[in-house]
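Trainee: sequence-free structure coming up:
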């Protein structure tokens, strides 16, 4: 069983926490890079969430 399988299994119980963590990671990376790679970071976040089955996420307004 790989790490992605373990994460998928845990995600069912804690999807809201996983989304918050994903958003926090994206925010922190953008802060550290001075928003220089915002589009690449967003693409990576979407890919990662897609691998975990979180791709059906509704769009949220920017904060």
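Mentor: Everything's here; your move. Here the structure is a predicted model, which means the values were calculated and not measured. Residues are numbered from 1 along each chain as shown.
Trainee: going by C-alpha atoms from here, please, whenever you check contacts or count neighbours.
Mentor: OK.
Trainee: which residues of this protein fall in helices?
Mentor: Listed in chain order, the helices found in the chain under DSSP state H are 3-11, 15-32, 38-51.
Trainee: make TSV out of those and add mean neighbour count.
Mentor: Shown next, in TSV, are the helices of the chain (neighbours: other Cα atoms under 10 Å):
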stretch	mean neighbour count
helix 3-11	13
helix 15-32	14
helix 38-51	14
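Trainee: for comparison:
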């Protein structure tokens, strides 16, 4: 099992917490680099947030039926 598979398993079911972690990590990186790479960090945060939010449901998770 790769590290990416492990991370996906941890994120599953906790997208809000994952997004918060991405934001905190990016903010910490900005602080350490004195915002030297702020635009690149913001782009990475946005793309990661999109990926977290766009994960298809797996297993027993189903969208609600109308």
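Mentor: Structure's in. What do you need? This one's a predicted model, so the numbers in the text were calculated from it and none came from an experiment.
Trainee: okay, residue 15 of structure 2 and residue 9 of structure 2: tell me how far apart.
Mentor: As judged by Cα to Cα, to the nearest Å, residue 15 of structure 2 and residue 9 of structure 2 stand 11 Å apart.
Trainee: likewise for residue 35 of structure 2?
Mentor: Counting by Cα to Cα, the separation of residue 35 of structure 2 from residue 9 of structure 2 is 31 Å.
Trainee: stretch 15-30 of structure 2 against structure 1, how far on average?
Mentor: In the superposition against structure 1, stretch 15-30 of structure 2 averages 0.7 Å from its aligned positions (mean Cα distance after the TM-score superposition for structure 1).
Trainee: so which residues make contact with that stretch?
Mentor: Stretch 15-30 of structure 2 is contacted from outside by 11, 36-38, 41-42, 45, 48-49, 52-53, using Cα atoms under 8 Å, 6 or more residues apart in numbering.
Trainee: what span of structure 1 lines up against it?
Mentor: The counterpart of stretch 15-30 of structure 2 in structure 1, using TM-score structural alignment, spans residues 15-30.
Trainee: tell me which residue is most central in structure 1.
Mentor: With distances taken as Cα atoms, centre = their mean, residue 22 lies nearest the centre of structure 1, 3.3 Å away.
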